[in-house]
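Asks: Next input, structure requested:
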Amino acid sequence: MEKPTRALVLHPEIKSDPRRRPAGHALEEAVALAAALPGLEVVGAEVVPIRDVHPGQLFGTGKADELGRRVKADEIGLVLIDGPVSPVQQRNLEKAWDTKILDRTGLILEIFSDRAATREGVLQVEMAALSYQRTRLVRAWTHLERQRGGLGFVGGPGETQIEADRRAIDEQIGRLKRQLEKVVRTRTLHRKSREKAPYPVVALVGYTNAGKSTLFNRLTGADVMAKDMLFATLDPTMRKLRLPTGDEVILSDTVGFISDLPTQLVAAFRATLEEVTAADLVLHVRDVAHENTEEQAEDVRAILADLGMTDAAPVFEVWNKIDALDGEARERRLAMAARTEDVFAASALTGEGLGPLLEAVAASVTEPRLIEDIDLAWSEGRKRAWLFDQGVVTDEADTETGHRLTVDWTARQRARFARLK
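Replies: Here you go, the predicted model:
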């Protein structure tokens, strides 16, 4: 069994950046990102204060030398820098430290590559990786002909060094775009087919590791990967869910959001985000036991706003992991949720609080029903069978020309019936 790569995680705290996050929280998240990538062993992590960014090597000369000695002494095979690193900075640091460097974008790309399960997910990640690497030195392009998951930034068995120039990269991007267009066309047809179904769509969104997949599994009885790990879910997963009223909805699990998401990566999970934009109701799942829960919630709201979701569908907040709180903190959260509209304190792990949440979901998405009489000719047996299949017929009588049916249905079912031939 191959030994894991020894990794050092560094979070540059740039004093001049007004948008910088709390350094301790940022480092903790960076370590969690590293832990989400197989084959790595994080042997050290630290915040590195930077007053002025060095254009050639990010860190000042003295600090760079100090870190270089640590890299050598601890036999570090990979340094993860939690932030953007320019191609020049990366090249100089790799040469000075004699080890591989991966910035935040590269690390998240690696994780996405490892987790992508659908054809579209794989193609989107590869395109994002190519766009990211296009401006950088040519490295181990193992993802172009790889034998296993991963993009090859970190290294691994069965790899081949492939020399590629920008023209080759552009040709590869073009080929991926053509493949992706075919996949997107297919998915668009599937989505249009779902829109014809008489089921509203409820989308789960939230910061990565907030517990969306655990909630999805508990509500639907599915077996989606749900681990205490960032980006455990990448590709969209959809299941039918029966509400307490007997009505049914389609529940959609999505990739977790994260702060400072690199722009190249937005397209890498566009599929799941499109499910959100088409949703009738959005459930924003929050980990209220996390000390940084308010900042995480703001990041999610910002991304939803970027997607144009601010007014597109109602949003309920699910204050998840209430079971992880105790004493005063728990009582405070429960009291806040009770007096705040569209907020529900719950635990996906224990099931606490899910009853009121599902009742509110049902009230939000249940459509008004209409009772009408319909006359069908004897020859319209297909339409009659469809109505019975939908379970909307409450009475039927024969007439001289066919059937008269009394139906109790929704506007969505009525529109579907009108399209039948």
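Asks: C-alpha only now, for contacts and for neighbours.
Replies: Noted.
Asks: For the stretch 101-250 of the chain, which segments count as helices?
Replies: Here the stretch 101-250 of the chain has its helices, by DSSP state H, counting those that start in this stretch, at 104-115, 119-134, 166-196, 212-220.
Asks: Including mean neighbour count and distance to residue 345, could these go into CSV?
Replies: Output for the helices of the stretch 101-250 of the chain, formatted as CSV (neighbours: other CA atoms under 10 Å; distance: least, CA to CA, whole Å):
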stretch, mean neighbour count, distance to residue 345
helix 104-115, 24, 30
helix 119-134, 21, 32
helix 166-196, 13, 31
helix 212-220, 22, 13
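Asks: Nearest to residue 418, out of those helices?
Replies: Checking the helices of the stretch 101-250 of the chain against residue 418 by CA to CA gives helix 166-196 as the closest, at 11.6 Å.
Asks: Following up with a second sequence; could you model it the same way so I can compare the two?
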Amino acid sequence: MAELNEATTHIDPPFAVVDLDAFDANAAELVRRTSGNATIRLASKSVRSRDLIGRTTNLPGYQGILAFTLPEALLLAQDHEDVVIGYPTADTSALRELAASEEATARITLMIDSTDQLDFIDAVVGASRPDIRVCIDVDAALELVGGRIHLGPWRSPVHTPDQAAALARTIVRRPGFRLVGVMSYEGQIAGLGDNQSGSPIKRAAIRAMQHFSGRELTVRRAETVAAITSYAELEFVNGGGTGSIEQTAAEPAITEIGAGSGLYGPGLFDFYRRFRPRPAAFFVMSVVRRPTAKIATVLGGGWVASGPVGTDRLPTLAWPKDLRMSQQEAAGEVQTPLLGPAALGLTLGDHVWFRHAKAGELCERVNDLHLVSGTQVIGQIPTYRGEGFAFL
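Replies: All right, here's what the predicted structure looks like:
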């Protein structure tokens, strides 16, 4: 970290840095974790820079992009031939743009989980259009007590093999659509660290839930894919994420993993036992005041992640070591007071390095990423925001 700081002392905060050596190592590690059982479909929302998306998708073991929104997919499809959107869309302007382009409809796959979404698309773009490629989103959450307990993200209403088969049957019989894939994201496994700080009872409960959920999902996902393939020949079956690659890739029904956060190695991935990506993305703030001899305050710093409110959504202090945030203020919009042994030696203008708790959200705060390799700044590339895009 000291080397990274030395390489960037000439840049005025706030700014963001990507350590390309760590980024490339993480990209290779994601592929290694599949054991050759699946390819990686890059989750572009976790990167949010076209330069780094292209750098990754050209590597062996990567195939296709998992986008966030249809406007983002339309942009990425200019340079990439296989873009799946991870979430349903109700963007009427983007749907019209999609339906008006044979190249876009050949390259982009929409996500659906109900016939209502098919009706919506037809109402927007009509029947006189190229076939639209669609993927069924199957809920991967663990449901207990007849569905009264739902452990995992609330995503698709399609949960059982029979429900998936019914939707598949409707799609293949309906003009204007082509069913090409299935997706199911087990957020209760891939997105929840099993080595959380605090209560050992909570950690044990998370591990037990994830073990049981993984066993249940392996069976249900295979049955679901079998049910759907009785109606359509699938091009891909997508599952998992950075946090579950080994487990999900081992399922025979899976052909690809949607992953991307592990490239940057954000703070939330400090709480997994199975793997530990190298921290590769940082943001830097400067010390602007010393309210006491024990406190050094940086300007800004409150780049807090989405999700359930908790301290794990705060940025992680990366450098200098031996710093901590004030419990009274934590990471604030206008300032972040810092304490600890290292704070005693900080002076006005000194740089403090942070890691965002999540991956791509960092890029919504900055226009550019400074690329460092070894001890040298070797380039500067735009984020989506830097190109003038604010997709979501």
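Asks: Send over the TM-score of the superposed chains.
Replies: Once the chains are laid over each other, their TM-score by TM-score structural alignment, normalised by the length of the second structure reads 0.27; 180 aligned residues with a CA RMSD of 7.3 Å.
Asks: still on that earlier bit, reformat the helices of the stretch 101-250 of the first structure into a markdown table and put distance to residue 294 of the first structure next to each item.
Replies: Below are the helices of the stretch 101-250 of the first structure laid out as a markdown table (distance: least, CA to CA, whole Å):
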| stretch | distance to residue 294 of the first structure |
| --- | --- |
| helix 104-115 | 22 |
| helix 119-134 | 29 |
| helix 166-196 | 33 |
| helix 212-220 | 17 |
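Asks: Residue 91 of the first structure is nearest to which of those?
Replies: helix 119-134 (12.7 Å).
Asks: The closest one - contacts with which helices or strands?
Replies: Contact partners of helix 119-134 of the first structure among helices and strands, from 3 or more CA pairs under 8 Å, 6 or more residues apart in numbering; DSSP states H and E: helix 104-115, helix 166-196, helix 263-266.
Asks: Next, the angle helix 104-115 makes with that helix.
Replies: Helix 119-134 of the first structure runs at 150 degrees relative to helix 104-115, counting by axes from the mean of the first three to the mean of the last three CA atoms, to 10 degrees.
Asks: how big is the angle separating helix 119-134 of the first structure from helix 166-196?
Replies: Per the same axes, to 10 degrees, the angle that helix 119-134 of the first structure makes with helix 166-196 is 150 degrees.
Asks: Go through the helix or strand containing residue 25 of the second structure and flag the buried ones.
Replies: Assessed by DSSP states H and E, residue 25 of the second structure sits inside helix 20-33. For helix 20-33 of the second structure, a neighbour-count test (16 or more other CA atoms under 10 Å) marks 20, 22-24, 26-31, 33 as buried.
Asks: got the end-to-end distance for stretch 2-16 of the second structure?
Replies: With CA to CA, to the nearest Å applied, stretch 2-16 of the second structure spans 16 Å between its terminal residues.
Asks: want to throw the helices and strands packed on helix 119-134 of the first structure into a markdown table with distance to residue 418 of the first structure?
Replies: Listed next are these as a markdown table, based on distance: least, CA to CA, whole Å:
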| stretch | distance to residue 418 of the first structure |
| --- | --- |
| helix 104-115 | 42 |
| helix 166-196 | 12 |
| helix 263-266 | 38 |
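Asks: Minimum distance to residue 79 of the first structure: which of the ones you listed has it?
Replies: Nearest of those (CA to CA): helix 104-115, 10.5 Å.
Asks: counting contacts, what elements does that closest one pack onto?
Replies: Against helix 104-115 of the first structure (3+ CA pairs under 8 Å, 6+ apart) you get helix 23-35, strand 78-81, helix 119-134.
Asks: let's see 10 Å
Replies: helix 23-35, strand 78-81, strand 100-103, helix 119-134, helix 263-266 (3 or more CA pairs under 10 Å, 6 or more residues apart in numbering; DSSP states H and E).
Asks: now the angle from that helix to helix 23-35?
Replies: Following the same axes, to 10 degrees, one obtains 40 degrees for the angle between helix 104-115 of the first structure and helix 23-35.
Asks: Next, the buried residues of the longest strand along the second structure.
Replies: Ranked by number of residues, the top strand in the second structure under DSSP state E is strand 281-292. In terms of neighbour count (16+ other CA under 10 Å), strand 281-292 of the second structure has its buried residues at 281-290.
Asks: Give me the next element, helix or strand, following whichever strand or helix holds residue 216 of the second structure.
Replies: Using DSSP H and E, residue 216 of the second structure falls within helix 200-229. Next along the chain after helix 200-229 of the second structure, taking DSSP H and E as the criterion, comes strand 236-239.
Asks: That next one - contacts with which helices or strands?
Replies: Looks like strand 236-239 of the second structure contacts strand 39-43, strand 132-137, strand 177-184, helix 200-229, helix 245-249, strand 256-259 (3+ CA pairs under 10 Å, 6+ apart).
Asks: Show me which residues of that strand are buried.
Replies: For strand 236-239 of the second structure, the neighbour count (16+ other CA under 10 Å) marks 237-239 as buried.
Asks: any chance of the helices and strands packed on strand 236-239 of the second structure in JSON lines, plus distance to residue 378 of the second structure and mean neighbour count?
Replies: Formatted as JSON lines, these follow (distance: least, CA to CA, whole Å; neighbours: other CA atoms under 10 Å):
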{"stretch": "strand 39-43", "distance to residue 378 of the second structure": "24", "mean neighbour count": "26"}
{"stretch": "strand 132-137", "distance to residue 378 of the second structure": "40", "mean neighbour count": "24"}
{"stretch": "strand 177-184", "distance to residue 378 of the second structure": "38", "mean neighbour count": "23"}
{"stretch": "helix 200-229", "distance to residue 378 of the second structure": "42", "mean neighbour count": "16"}
{"stretch": "helix 245-249", "distance to residue 378 of the second structure": "31", "mean neighbour count": "23"}
{"stretch": "strand 256-259", "distance to residue 378 of the second structure": "26", "mean neighbour count": "28"}
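Asks: Reformat the ones you listed as a markdown table; add distance to residue 122 of the second structure.
Replies: A markdown table is the format used below for these (distance: least, CA to CA, whole Å):
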| stretch | distance to residue 122 of the second structure |
| --- | --- |
| strand 39-43 | 27 |
| strand 132-137 | 10 |
| strand 177-184 | 10 |
| helix 200-229 | 23 |
| helix 245-249 | 34 |
| strand 256-259 | 28 |
